[in-house]
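[1] Sequence and predicted structure below; questions after.
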Amino acid sequence: MSEVKISAATRTEFGKGAARRIRRDNKVPGVLYGHGSDPLHLTLPGHELLLALRTSNVLIALDIDGTSNELAIPKAVQRDPLKGFLEHIDLQLVQRGETVTVEIPVHTEGELAPGGYLLEHVLGTLTVEAEATHIPESVSVSVEGLAAGASIHAKDIPLPKGTKLAIEGDTVVIQVLSSQAEEAPAAGEGEEATEA
């Protein structure tokens, strides 16, 4: 996983008014915490942060006030529910070689068996443990040829080397359902059976 370098400044103003002023300048208020240290309140550039967050679990190399460098991963992101812009971010301090618990997106590959089946993502993400500088962006699993009643458990999803599950292996992640049309008899079928 590549690192994204972002310059940040410490901030001493708090509250809604201060946060609004920060956002008016196209910046985002945030907090950096972890490793038992006191939370550090930061101001980050909005556009650069928005681009960085397009990658899930992105590793951010923070240049704080031009005097210290820290590695962090996003833990909580607040967005405006209507406009989608960033309102606040919580960052977790990490170190190289450290193992962290994160959620990574699950993608599917392949086609279901013919029959109009529906694919349900019971979990959209998989909770795993990985080295902080080698967090996978996502995992993929094949659903090729699966039919109604089939399910894929967490233990069935191949993980990259150095990554391990942080949830029960028997947890259902994906299941295949029958379509509603298949479950109900088609109109007229019952009448034809009666006539026969």
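    Received it, and whenever you're ready, just let me know what you need. Quick caveat, the model's predicted, so the values are computed rather than measured.

[2] From here on, just use CA atoms for contacts and neighbour counts.
    OK.

[3] Quick one: the strands in the chain, in order.
    For the chain, strands defined by DSSP state E occupy the ranges 3-10, 27-34, 37-45, 59-64, 68-79, 86-94, 99-109, 118-121, 125-131, 139-142, 151-153, 164-165, 172-177.

[4] quick one: contacts for the closest residue to I152 other than its chain neighbours?
    Closest residue to I152 apart from its sequence neighbours, by CA to CA, 6 or more residues apart in numbering: I174 at 5.1 Å. Contact analysis of I174 by CA atoms under 8 Å, 6 or more residues apart in numbering lists L119, E120, H121, V122, L123, S151, I152, H153.

[5] How about A9?
    L42, T43, L44, I64, D65.

[6] Is it possible to get the residues you listed out as a markdown table so that each row also shows neighbour count and distance to I157?
    Formatted as a markdown table, those follow (neighbours: other CA atoms under 10 Å; distance: CA to CA, whole Å):
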| residue | neighbour count | distance to I157 |
| --- | --- | --- |
| L42 | 21 | 37 |
| T43 | 22 | 38 |
| L44 | 25 | 36 |
| I64 | 17 | 38 |
| D65 | 12 | 42 |
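
[7] From S178, how far out is P114?
    Separation of P114 from S178 (CA to CA, to the nearest Å) stands at 11 Å.

[8] more crowded one of those two?
    In this view P114 and S178 are compared by other CA atoms under 10 Å, and S178 has more residues nearby, 15 against 9.

[9] okay, pairing it with this:
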Amino acid sequence: MASEKITAETRTEFGKGAARRIRRADKVPAVIYGHGNDPVHLTLPGHATWLALKNGGANALLEIEVDGSTQLALTKQVQTDPIRRTLEHIDFVAVRRGEKVTVDVPVTVVGEAGPETLVVTESGTISIEAEATNIPETIEVSVEGAEVGTQISAADVQLPEGSELLTDPEALVVNVTNAPTAAEVEAELEEAEAEAGIERDESDEELAEQAEAESAEGDGDASEDGDADSE
């Protein structure tokens, strides 16, 4: 994974008010921890940082230049505004080239499983140890042609060269099961709605069937009355 270069500024103001002023200037407050050093508080350029995180994924690696020196930093926690989706704050861990780190890498399922199957991702991430400069953005798990009953555990997943699996090897990552029928989906939906206390409005088709049944029942009653009169 290539690192993105970002030029930062040392942050000297703290607190909510200072953080709001930083964000209004299209910048992001951040901090770098690690290697037994005191935390380094920074201000990063908003748009450039957003692009770097987008390109680098969940474990983006940045070369942060501040006050004439450069620090390699691994993204650990990103806080975003839930409404505007803008960056609020970023925590980094200082790393060195060649140093191995522990990270959770997202799982991406690829390929088409066999007919009438449902592919269930049981674990969205896999924990590995890898060199800081060689962390994969994602780990692909292929289900091409997989039949019902196929189970892929962490031990079955192919990791990038130089990476070591930390997740329990027997942990289930992907499970291929029978695809539910339309009737089963409808039954599960009705059960969930009943548990939630939701009353479903009858569809036009259901109302038409009900009206047809009532009409047939009415015709039957009229016929019986006619037979009784004739007697």
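    Sure, I can see it. Bear in mind that the values here come from a model prediction, so they are computed numbers and not experimental data.

[10] For S163 of structure 2, which non-adjacent residue is closest in space?
    A130 (4.6 Å).

[11] Next, count neighbours for that neighbour.
    Neighbours of A130 of structure 2 (other CA under 10 Å): 22.

[12] so I90 of structure 2 sits right up against A30, yeah?
    Yes. Counting by CA atoms under 8 Å, I90 of structure 2 touches A30, with 4.7 Å between them.

[13] ok so, going back, the residue nearest to S163 of structure 2 and L159 of structure 2, how far apart?
    According to CA to CA, A130 of structure 2 and L159 of structure 2 sit 10 Å apart.

[14] in structure 2, which residue is closest to the centre?
    In structure 2, the residue lying closest to the centroid (CA atoms, centre = their mean) is G124, at 7.1 Å.

[15] Count the residues that sit near the residue nearest to it when sequence neighbours are not counted.
    The spatially closest residue to G124 of structure 2, leaving aside those adjacent along the chain, is V107, at 5.3 Å (CA to CA, 6+ apart). Neighbours of V107 of structure 2 under the rule other CA under 10 Å: 19.

[16] ok now do G162 of structure 1, which residues does it touch?
    Contacts for G162 of structure 1 were tallied using CA under 8 Å, 6+ apart; they are A130, E131.

[17] what touches both of P114 and S178 of structure 1?
    By CA under 8 Å, 6+ apart, no residue touches both P114 of structure 1 and S178.

[18] Touching stretch 72-87 of structure 2 from outside, list them.
    For stretch 72-87 of structure 2, contacts defined as CA under 8 Å, 6+ apart pick out 28, 32, 46, 50, 58-64, 88-97, 132.

[19] List buried residues within those residues.
    Buried members of these, counted by 16 or more other CA atoms under 10 Å: 28, 32, 46, 58-64, 88-95, 132.

[20] just checking, what's the longest helix in structure 2?
    When structure 2 is parsed with DSSP state H, its longest helix is helix 204-230.

[21] ok, E131 of structure 1 touching T99?
    Yes. Shown here, E131 of structure 1 and T99 form a contact pair, counting by CA under 8 Å, at 4.3 Å.

[22] longest helix of structure 1?
    Under DSSP H, the helix in structure 1 containing the largest number of residues is helix 16-24.

[23] Would you check the span in structure 2 matched by it?
    Residues 16-24 of structure 2 are matched to helix 16-24 of structure 1 when aligned by TM-score structural alignment.

[24] how far apart are the matching stretch and its match in structure 1?
    Compared with structure 1 after fitting, stretch 16-24 of structure 2 has a mean deviation of 0.4 Å; criterion: mean CA distance after the TM-score superposition for structure 1.

[25] Compare the strands of structure 1 and report which one is nearest to G17 of structure 1.
    Checking these against G17 of structure 1 by CA to CA gives strand 27-34 as the closest, at 11.6 Å.

[26] Off-centre distance for that closest one?
    Here strand 27-34 of structure 1 is found 19 Å from its chain centre; the criterion is CA atoms, centre = their mean, to the nearest Å.

[27] related to what we said a few turns ago, return the distance of the match of helix 16-24 of structure 1 from the chain's centre.
    With CA atoms, centre = their mean, you get 29 Å for stretch 16-24 of structure 2.
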